[in-house]
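Enquirer: Structure for this input, please:
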Amino acid sequence: MSEQKQFNSDLCEFLASATTPFHAVAEMAHQLETSGYRKLAEDSHWQLQAGGRYYVTRNDSAIVAFGIGTESGPDGGLRMVGAHTDSPCLMVKPSPEKNVNGYYQLGVEVYGGALLNPWFDRDLSLAGRVSYQCEAGELRTGLVDFRRPIAVIPSLAIHLDREANKSRSINPQQDIPPILCQLEGDETTSFRELLQDRLLHEHPDCAVEKVLDYELCFYDTQKAAIIGLHHEFIASARLDNLLSCFTGMRALQQWDGASSVLLVCNDHEEVGSLSTSGAQGPLLASVLKRIVADEAAYAALTERSLMISADNAHGIHPNYPDRHDENHGPILNKGPVIKINANQRYASNSETTGLYRMLAAKEGVPVQSFVVRTDMACGSTIGPITAGGIGVRTLDIGVPTFGMHSIRELAGTSDACNLARVLQRFYNYRGSLVAN
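Expert: As a prediction, this is how the structure comes out:
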């Protein structure tokens, strides 16, 4: 199997496992451990050694993995890559049970800027984290994933809405509660009891006495697939931004041990990043301060480091070419995309983009640029948040995609593999990260 085919096959397997940010972090931790990375506890004293490979998690939904270089320690600067584990989705409310005409439904809240229309008529499952009281009277948490279709949000038939193809809008309170099953008469079903059964099914030894609370989201059970007449595309849920998480992780697994490196995958990017595990929270700064000795060393570290913020870019849609600037419409399979915005919605500058172009040229990887139309609003990433929060020079880059924030997105089969190659070269780059 070629390098690209193997990469995409592994990416598809990762996407199937990483159904929530919690499951993504658990899978990343597992894969990093197979490459020699050792888990650190945030509430313990760290004893870091040259050549050591480490990782730390927070909230079970964010992860920071790093390596201390044998030739260039942290004082020489860190080669950093950032991404995020969360994706727009439908999250179950705290008191979700509904019985409407004998149909058992769950109330949901829209997380992030989800494109809602594609959620209809999909085979949905449910996954996330559950907090419970065990038989010893202590608080525990566990991950659950039903792993099979258990719900659906049926469309209203066109016969009952003749203008559906012209003007149908979606009321997120009324129109999207998924149906799970049918009930008889006044029958009720406790959602927490369902979760307790699921916990016991997945974790037979958990000794759950009572489910206390949960963070659960629905997801599409259709697995990632390589599609296109010539296998040009990968179609999947959560490409934004698990594709970047996987790409950064795969590059980190190929680290040669010489220079100091770091990968951070934050949660809550889709809702502003302000949380304990988000990029606007203290996670990355707290890890960096523990890597070095004092405030002066921390200041030197950030000045000598560079962050590549990897988050998907908007490929130019052939049906809507007018939505792009005519000179900045990225094409799928034509290379990763440098994202630039004069108003600092992206953190790229000429120094950071220059380094990336130099590394990409050495790998023979093509590079594209994206600038939003001047008359349209520009999105943002963890790049400016990280740059503004810790003062590190940053590049925003991403793989071009279609259908961003849909339940099923589309990317090119060569772009993620090419990005991983450049990130691997970045991690193993022995030169200075600061222009002379």
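Enquirer: C-alpha from now on. contacts and neighbour counts both.
Expert: Noted.
Enquirer: any idea which element D86 lies in?
Expert: D86 is part of no helix or strand, with elements assigned from DSSP states H and E.
Enquirer: Could you check how far the nearest residue to R393 once chain neighbours are set aside is from M249?
Expert: Using C-alpha to C-alpha, 6 or more residues apart in numbering and skipping residues adjacent in sequence, the residue nearest R393 is L306, 5.2 Å away. Distance, L306 to M249, by C-alpha to C-alpha, to the nearest Å: 17 Å.
Enquirer: same deal with N117?
Expert: 32 Å.
Enquirer: Looking at the two, which is more packed in?
Expert: Higher neighbour count among N117 and M249: M249, with 24 against 14, using other C-alpha atoms under 10 Å.
Enquirer: For the more buried one, which three-state class applies?
Expert: helix (DSSP: H, G, I helix; E, B strand; the rest coil).
Enquirer: so where do the helices sit in the chain?
Expert: 3-17, 21-34, 164-167, 191-202, 239-253, 283-291, 295-304, 350-363, 382-390, 415-427 (DSSP state H).
Enquirer: Quick one: list the elements packing against the shortest one.
Expert: The elements that helix 164-167 packs onto, with contact taken as 3 or more C-alpha pairs under 8 Å, 6 or more residues apart in numbering; DSSP states H and E, do not include any helix or strand.
Enquirer: One more: the last one?
Expert: The helices and strands touching helix 415-427, judged by 3+ C-alpha pairs under 8 Å, 6+ apart, are helix 3-17, strand 79-84, helix 239-253, helix 350-363.
Enquirer: now, of those, which is deepest in the fold?
Expert: strand 79-84 (a mean of 28; mean count of other C-alpha atoms under 10 Å).
Enquirer: what angle separates it from helix 382-390?
Expert: Here the directions of strand 79-84 and helix 382-390 differ by 120 degrees (axes from the mean of the first three to the mean of the last three C-alpha atoms, to 10 degrees).
Enquirer: Now do strand 79-84: which elements does it pack against?
Expert: Checking 3+ C-alpha pairs under 8 Å, 6+ apart, strand 79-84 ends up next to helix 239-253, strand 261-266, strand 306-310, helix 382-390, helix 415-427.
Enquirer: Count the neighbours of the residue nearest to N117 when sequence neighbours are not counted for me.
Expert: Among residues not flanking N117 along the chain, I170 sits closest, at 7.6 Å (C-alpha to C-alpha, 6+ apart). I170: 11 surrounding residues under other C-alpha under 10 Å.
Enquirer: one more to line up against the first:
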Amino acid sequence: MSVTPSALAHAEDLADFVAASPSSYHAAEEVARRLEEVGFVRLEEEDEWPTQAGGRFVVVRDGAAIAWAVPADASPTTPSQIFGAHTDSPGFKLKPKPTTGSRGWLQAGVEVYGGPLLNSWLDRELRLAGRLALADGRVVLADTGALLRLPQLAVHLDREANSGLALDKQFQTQPVWGLGDPTAEDLLGELAASAGVNAADIRGFDAVVADSARGAVFGKDNAFFASGRLDDLASVHAGVVALTSLAADTFEGPGIAILAAFDHEELGSASRSGAAGPFLEDILARLYAGLGADATEQRRAFSASWHLSSDVGHSVHPNYAHKHDPVVQPLLGSGPILKINANQRYATDALGAAAWAKWCEAAGAQSQEFVSNNAVPCGSTIGPITATRLGIRTVDVGIPILSMHSARELAGVADLDALTRVAEAFFAA
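Expert: So this is what the prediction gives:
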């Protein structure tokens, strides 16, 4: 796929989105901010919601956000077109009592979050970001910018480093952030200062480590885009851009357009803000109740609805081709992928494949298939979880990338733009 000027602009906007979203909490707020800019109304879960059709709304729950646009002529049985993704990424999360260190170094006590490629985090300038719960009941976002680094041991002191480096998850993944006495310093003070609050007022925190480098376009013909957290902010961004394109005063889509950006996918999604939790079901129940639907009418609407579960998949790797299926080998720059698995690790079936082909054709986008090597089992996504919980027809899709779960992943510029165009076609289907 050729890289067009619009695709390059889209990649630059994705770089902005990732830079504004170092944690799932920041990502959820960035989703809400962008949608509010084009007329979506932010709702709080404890409040009574508007019931009229024709509205555009967004709700944030912890590190997740769900937004929707309701056609003016929506009825109790109007189906929904749900574009699903997730806001979290593998990495490290700050432990309680996080200020540690030895021999004059200040270090951060962190716990491994999900399944990161540990070695990829070495020798990078890292930021610490998340949310702070304060004594007065407020919750504020914090982002230190570049503060930490996980320095690798020099090859002179480890002559076997190039023969295979394995990091001890407890003792060799604690980044440095300064010099001094850890009993006299406080890492939470750095977080508090970045949020403009006093460290003494912090009563709880959820903070993660993220790469501080901005996403970048590079390579021959500007084919490549490298960034942290492409898994799965690339999909969240595609959904946001697609949904903002529908932000006319009156949305006239054939169905209710919904963006569901969940948290905790990298941990299995079992949380109040994850896909296995009740967040989407809660939103749909209130949405359809506002349209006057009874239980039977809501189920009728669900039976005609679709969920497009978007997450990254593996591009064929030129140095490790044997790890991939010998025939089905998606490549960066050749289009978004349809993800298929015989054991329902992905929810795609024949009807979903046909629907995906239709949406790609409407978007003028080339598509590829992804299936795992039989000897290398694949992971799973929010797709089967949502299909099981709600009974809504689900298709698993995404973009091919290299370096999945690295601190900095690699995507194709053309694929990122194509996924967004397919998302637009999906909402308009």
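Enquirer: Out of the helices and strands packed on helix 415-427 of structure 1, which gets nearest to T413 of structure 1?
Expert: T413 of structure 1 lies closest, by C-alpha to C-alpha, to one member of those: helix 3-17, at 6.9 Å.
Enquirer: Which stretch of structure 2 lines up against that closest one?
Expert: Using TM-score structural alignment, helix 3-17 of structure 1 corresponds to residues 6-20 of structure 2.
Enquirer: Repeat that for stretch 28-41 of structure 1.
Expert: Here stretch 28-41 of structure 1 aligns to structure 2 at residues 31-44, judged by TM-score structural alignment.
Enquirer: re the thing from before, tabulate the helices and strands packed on helix 415-427 of structure 1 in TSV, adding columns for distance to L48 of structure 1.
Expert: Putting these into TSV (distance: least, C-alpha to C-alpha, whole Å) gives the following:
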stretch	distance to L48 of structure 1
helix 3-17	29
strand 79-84	17
helix 239-253	18
helix 350-363	29
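Enquirer: Among the ones you listed, which comes closest to A207 of structure 1?
Expert: Judging these by C-alpha to C-alpha, what sits closest to A207 of structure 1 is helix 3-17, at 24.8 Å.
Enquirer: Strands of the stretch 51-200 of structure 1, residue ranges please.
Expert: Applying DSSP state E, counting those that start in this stretch to the stretch 51-200 of structure 1 gives strands spanning 53-58, 62-67, 79-84, 89-100, 103-111, 124-134, 139-145, 179-182.
Enquirer: Name the residues of the shortest one that are buried.
Expert: It refers to strand 179-182 of structure 1. Buried residues in strand 179-182 of structure 1, counted by 16 or more other C-alpha atoms under 10 Å: I179, L180.
Enquirer: how big's the offset between that strand and structure 2?
Expert: Following the fit onto structure 2, the mean deviation recorded for strand 179-182 of structure 1 is 0.8 Å by mean C-alpha distance after the TM-score superposition for structure 1.
Enquirer: Go ahead and name everything in contact with that strand.
Expert: G102, Y103, Y104, Q105, L106, I150, A151, V152, I153 (C-alpha atoms under 8 Å, 6 or more residues apart in numbering).
Enquirer: so what's the alignment partner in structure 2 of the fifth one up against?
Expert: In the superposition onto structure 2, L106 of structure 1 corresponds to A108 when matched by TM-score structural alignment. With contacts defined as C-alpha under 8 Å, 6+ apart, the neighbours of A108 of structure 2 are L94, P98, T99, T100, G101, Q174, P175, V176, W177, L187.
Enquirer: Kindly report the same for L284 of structure 1.
Expert: Taking C-alpha under 8 Å, 6+ apart, one finds V64, V264 in contact with L284 of structure 1.
Enquirer: please redo it, this time with the cut-off set to 10 Å
Expert: Shown in contact with L284 of structure 1 (C-alpha atoms under 10 Å, 6 or more residues apart in numbering): 63-64, 82, 262-266, 277-278, 386, 389-390.
Enquirer: Alignment lookup: it to structure 2.
Expert: Match for L284 of structure 1 (TM-score structural alignment): L280.
Enquirer: And that match, how far from I258 of structure 2?
Expert: Distance from L280 of structure 2 to I258 of structure 2, by C-alpha to C-alpha: 10 Å.
Enquirer: list the residues that contact both of those two?
Expert: Shared contacts of L280 of structure 2 and I258 (C-alpha under 10 Å, 6+ apart): I66, I82, G84.
Enquirer: Per the alignment, E232 of structure 1 pairs with which residue of structure 2?
Expert: Under TM-score structural alignment, E232 of structure 1 pairs with A223 in structure 2.
Enquirer: List the buried residues for stretch 214-227 of structure 1?
Expert: Neighbour count says stretch 214-227 of structure 1 has Y214, E215, L216, C217, F218, Y219, D220, T221, Q222, A224, I226 buried, by 16+ other C-alpha under 10 Å.
Enquirer: With stretch 51-67 of structure 2 instead?
Expert: 53-67.
Enquirer: do the same with stretch 381-394 of structure 2
Expert: T381, I382, G383, P384, I385, T386, A387, G391, I392, R393, T394.
Enquirer: what sits against the first one?
Expert: For T381 of structure 2, the contacting residues are 84-86, 265-266, 268-269, 275, 309-312, 345-347, 396-397, by C-alpha under 10 Å, 6+ apart.
Enquirer: Please report how far it lies from R272 of structure 2.
Expert: Using C-alpha to C-alpha, T381 of structure 2 is found at 17 Å from R272 of structure 2.
Enquirer: Now flag whichever of the shared contacts of L280 and I258 of structure 2 is closest to H10 of structure 2.
Expert: Checking the shared contacts of L280 and I258 of structure 2 against H10 of structure 2 by C-alpha to C-alpha gives G84 as the nearest, at 19.6 Å.
Enquirer: okay if I get the strands of the stretch 51-200 of structure 1 as a markdown table plus distance to S2 of structure 1?
Expert: Output for those, formatted as a markdown table (distance: least, C-alpha to C-alpha, whole Å):
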| stretch | distance to S2 of structure 1 |
| --- | --- |
| strand 53-58 | 28 |
| strand 62-67 | 28 |
| strand 79-84 | 25 |
| strand 89-100 | 34 |
| strand 103-111 | 38 |
| strand 124-134 | 33 |
| strand 139-145 | 32 |
| strand 179-182 | 42 |
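Enquirer: Which one, of these, ends up nearest to M376 of structure 1?
Expert: Closest approach to M376 of structure 1 among these is made by strand 103-111 (23.6 Å; C-alpha to C-alpha).
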